[in-house]
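**Student:** okay, sequence plus prediction incoming.
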Amino acid sequence: MIYETEQALLYKANGARGKTFREIDQHGRLDSKRSRGALGQIIEESFFGYEVNSNAEADFANLGIELKVTPFKQNKDKSLSAKERLVLNIINYMTEAEKGFYDSSFWKKNQKLLLMFYEWKKELNRGDYRIIETILFEYPEEDLAVIKSDWELIQEKINSGLAHELSEGDTQYLGACTKGANKNSLRVQPYSKELAMQRAFSLKQSYMTALIRQYISKEKLVNFSTLQELQEKSIKQLLNERFSPFIGMTMEETAGKLNIQVNPKNRSAVPNLISALLGVKGTKLDKIAEFAKANIQFKTVRLQPNGKPKESMSFKNIDFEEIAHEEWEESYIRNYFAETQILFVVFQFDSEGALRFKGIKLWHMPAQTIERELFDYWTEIRRVLAEGVIVTQTKKGMENNFPKSNFNGVVHVRPKGADGSDTVQLPDGQSITKQCYWLNASYIAEIVSDLDE
């Protein structure tokens, strides 16, 4: 069926709200082993009445609109988030290299999206997932400025013969995600004989979560930058501009300049400083649009006078049941560091013991480090779990045989419980003090070392 206007298409799409995939499916796809998981195909065939295809043009070509069916989930704190990134079209390295942004495969296929959101629930059969919201989405001008910059960065790597070095961490909103069953899904690229992983353009999971927060949860996100700024500079450049006038100041001096009150001993001191110096005083960092959409999370680093961090940096407590059964490509630790940008806000103690702002570093873990050191560490944790965790009593307390900080110099696991009685159960039934992922202090020192340059 041909929909002549956007209004007609959206009217039809809105008719799916509240319906389950089982109610929509007219071709038995839910019960077909060949099309398992193809919920989008059910919408295409049974709801809109067109044949499934892999055309380069948009699904509703006469309107320039691409259909995307995408899941969200409710978190433990009742907030909503995207369950996954939104995968768009495959990147053909050989032809994409010749394109400009507005004649690129990404733009021609995805400039307008009909987004149909369904709620994923672990306890439900996929046929019982229900369509909750439908929107006709066009990129806001501020977002488009960032996405265009992201596309140009991807394009630059392709044109430099570096498609094999593409990483989702390279960009802010628009990613180049791997697309294939395994590492054997390799493709030729121009300007290099080295094969590159097959990749697709994608809207990052954090970007999709921001859309869900805006359109379903009705949250209001606040921009710290203007459209003109985003058209002229990257988010990284804008952050450096905002922070640089305060280098060398103590927290109290910075607060005075910003006309706010802070207690350096309070955990909210640094977030409050950040929002104030970004010009959105009082806004929680996860409510800042650029932070939410690009998945920028801040971490405070306190350096000793010699430039070494006072301590390693903790992340999430480990779910041992999860890590014992997950695959590497879907593992928490891989996806966290592949998809998260960390804004290191760095302070250093001077010779008199005063803590002074040294600078910022917007960082993501290099893809090589993720696939080498991080993968090796994850593999070693799984080996220890499979062979049996050995817990021994020492003078310092209970110790285990998980790999220590000298394993590969990047990451380690150690306790982060309230006390020794704050425990978690291992897959073999033993109880152990809650353990957490930590980035090594020495590795953090390397990351922020260029602040001295």
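**Tutor:** Structure received.
**Student:** when you work out contacts or count neighbours from here on, use the C-alpha atoms and nothing else.
**Tutor:** Noted.
**Student:** tell me how many other residues surround residue 204.
**Tutor:** Residue 204 has 27 neighbours, counted by other Cα atoms under 10 Å.
**Student:** OK, contacts around the spatially closest residue to it that is not a sequence neighbour?
**Tutor:** Nearest non-adjacent residue to residue 204, counting by Cα to Cα, 6 or more residues apart in numbering: residue 85, 4.8 Å away. Residues in contact with residue 85, defined by Cα atoms under 8 Å, 6 or more residues apart in numbering, are 202-206, 208.
**Student:** mind putting those residues in CSV, secondary structure and distance to residue 241 included?
**Tutor:** Listed next are the contacts of residue 85 as CSV, based on DSSP: H, G, I helix; E, B strand; the rest coil; distance: Cα to Cα, whole Å:
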residue, secondary structure, distance to residue 241
202, strand, 29
203, strand, 27
204, coil, 25
205, helix, 27
206, helix, 24
208, helix, 27
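**Student:** which of those residues sits closest to residue 21?
**Tutor:** Nearest to residue 21 among these, counting by Cα to Cα, is residue 208 at 21.3 Å.
**Student:** who are the contact partners of the residue nearest to that closest one when sequence neighbours are not counted?
**Tutor:** Of all residues not flanking residue 208 in the chain, residue 82 sits nearest, at 5.7 Å (Cα to Cα, 6+ apart). When contacts are counted by Cα under 8 Å, 6+ apart, residue 82 touches 71-73, 205-206, 208-209, 212.
**Student:** and what of residue 382?
**Tutor:** Residue 382 neighbours (Cα under 8 Å, 6+ apart): 323-324.
**Student:** distance-wise, check it relative to residue 424.
**Tutor:** Distance, residue 382 to residue 424, by Cα to Cα, to the nearest Å: 16 Å.
**Student:** where do the strands sit along the stretch 1-150 of the chain?
**Tutor:** Remark: strands assigned in the stretch 1-150 of the chain by DSSP state E, counting those that start in this stretch are 66-74, 80-82, 86-90, 112-119, 130-138.
**Student:** ok, structure two:
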Amino acid sequence: MQSIKTPKTAPSTIEELMQRARGLAGLSLGDLARAANIQIPANFKTQKGWTGQLIELWLGASAGSKPEQDFPELGVELKTLPLSYSNKPLETTYVCYAPLTNNTGVNWENSNVRNKLQRVLWLPVQGEREIPPAERIVGSPVLWQPNSHQNAQLQHDWEELMDMISLGQVERIDATVGSYLQLRPKAANGSVVTEAIGEDGQIIKTRPRGFYLRKNFTQDILESAFLG
């Protein structure tokens, strides 16, 4: 593993990206971190995004935290997916922040959610909490595009959630809204607030929100890829 070096450039083709991703399968996060001279956290309590950043480094992602795909030239978004011992997703998958104001003219076709989910490279990683980060193994990659049914349901969920936001109902949105996509608070702690539209059209302060994919949806994606 020490002889392998992280790529200096972004992949120029999807096949090159997939070759890099397949090359990580079966290796531990510790293998990858040590080869890249990156410190390995004892746990993920304060470094929740560490795994994704490490994988981005090894795949040559260029977007960073910009509101575009991780591989914009290829139109591919990268998502690591922590799995249980039974190979089921352990948590919902963050897509992007939800805009809570100034949404005039925003529709599904030009939304950041659709942009992020046009093509996704899923990289499963062992995620059970008792497995030390260094010992967690990377799985086989899955390159996914939503089929017509999935795209239609994602659009329906997004439009329902955005309608509620625009109508000043953001505080009414809970985990039951949306079949594939849901809206949840997205902030390091409850003291972080942003502006949103209130019930009477006034500006209110509320916690930032993010769009997330439900666990049952990402499980369906994996099962379709590996079980057919």
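**Tutor:** Looks like it came in fine. None of the values given here were measured: they were computed from a predicted structure.
**Student:** quick check: TM-score for this pair?
**Tutor:** Once superposed, chain against chain, the TM-score is 0.84 (TM-score structural alignment, normalised by the length of the second structure); 213 aligned residues with a Cα RMSD of 2.3 Å.
**Student:** hang on, the earlier thing: which one of the strands of the stretch 1-150 of the first structure lies nearest to residue 180 of the first structure?
**Tutor:** That would be strand 86-90 among the strands of the stretch 1-150 of the first structure, by Cα to Cα, at 10.1 Å.
**Student:** and residue 21 of the second structure, what pairs with it in the first structure?
**Tutor:** Per TM-score structural alignment, the equivalent position to residue 21 of the second structure in the first structure is residue 13.
**Student:** and what of residue 204 of the second structure?
**Tutor:** Match for residue 204 of the second structure (TM-score structural alignment): residue 194.
**Student:** ditto for residue 126 of the second structure
**Tutor:** Per TM-score structural alignment, residue 126 of the second structure is aligned with residue 119.
**Student:** for residue 213 of the second structure, same thing?
**Tutor:** By TM-score structural alignment, residue 213 of the second structure lines up with residue 203.
**Student:** what is the neighbour count of residue 208 of the second structure?
**Tutor:** Neighbours of residue 208 of the second structure under the rule other Cα under 10 Å: 20.
**Student:** equivalent analysis for residue 183 of the second structure, please.
**Tutor:** Neighbour tally, residue 183 of the second structure, other Cα under 10 Å: 25.
**Student:** again, but for the one 3 residues further on
**Tutor:** When neighbours are counted by other Cα under 10 Å, residue 186 of the second structure registers 19.
**Student:** and what of the one 3 residues further on?
**Tutor:** Using other Cα under 10 Å, residue 189 of the second structure has 9 other residues around it.
**Student:** likewise residue 228 of the second structure?
**Tutor:** Applying other Cα under 10 Å, we find 6 residues neighbouring residue 228 of the second structure.
**Student:** list of residues touching the lengthiest helix in the second structure?
**Tutor:** Using DSSP state H, we find that the single longest helix of the second structure is helix 148-166. Applying Cα under 8 Å, 6+ apart, the external contacts of helix 148-166 of the second structure come out as 100-101, 103, 107-108, 114, 170, 173, 177-183, 196-197.
**Student:** give me the buried entries from those.
**Tutor:** 100, 114, 170, 178-183, 196-197 (16 or more other Cα atoms under 10 Å).
**Student:** which SSE is immediately downstream of the strand or helix carrying residue 375 of the first structure?
**Tutor:** Element membership of residue 375 of the first structure, judged by DSSP states H and E, is helix 375-387. Using DSSP H and E, the helix or strand that follows helix 375-387 of the first structure in sequence is strand 392-394.
**Student:** now that following strand: which residue numbers in the second structure?
**Tutor:** So strand 392-394 of the first structure sits over no part of the second structure, by TM-score structural alignment.
**Student:** please name every helix or strand in contact with the helix or strand following that strand.
**Tutor:** Toward the C-terminus, strand 392-394 of the first structure is succeeded by strand 397-399 as the next helix or strand (DSSP H and E). Packing partners of strand 397-399 of the first structure (3 or more Cα pairs under 8 Å, 6 or more residues apart in numbering; DSSP states H and E): strand 392-394.
**Student:** picking that back up, neighbour-wise, which one of the contacts of residue 85 of the first structure leads?
**Tutor:** Going by other Cα under 10 Å, residue 204 tops the contacts of residue 85 of the first structure with 27 neighbours.
**Student:** list the buried residues of stretch 154-167 of the second structure.
**Tutor:** Of the residues in stretch 154-167 of the second structure, 154-158, 161-162, 164-166 count as buried by neighbour count, 16+ other Cα under 10 Å.
**Student:** just give me the closest of those residues to residue 145 of the second structure.
**Tutor:** Set against residue 145 of the second structure, the nearest of these by Cα to Cα is residue 154 (12.2 Å).
**Student:** would you mind finding the match for that closest one in the first structure?
**Tutor:** Per TM-score structural alignment, residue 154 of the second structure is aligned with residue 147.
**Student:** what's the helix or strand hosting residue 323 of the first structure packed up against?
**Tutor:** Here residue 323 of the first structure sits within helix 320-325, counting by DSSP H and E. Judged by 3+ Cα pairs under 8 Å, 6+ apart, helix 320-325 of the first structure is in contact with helix 375-387.
**Student:** so which pair among the contacts of residue 85 of the first structure is furthest apart in space?
**Tutor:** 202 and 206 (11.2 Å).
**Student:** OK, contacts around the spatially closest residue to residue 29 of the second structure that is not a sequence neighbour?
**Tutor:** Leaving aside its sequence neighbours, residue 29 of the second structure sits nearest to residue 134 (Cα to Cα, 6+ apart; 5.1 Å). By Cα under 8 Å, 6+ apart, the contact set of residue 134 of the second structure is 28-31, 40-41.
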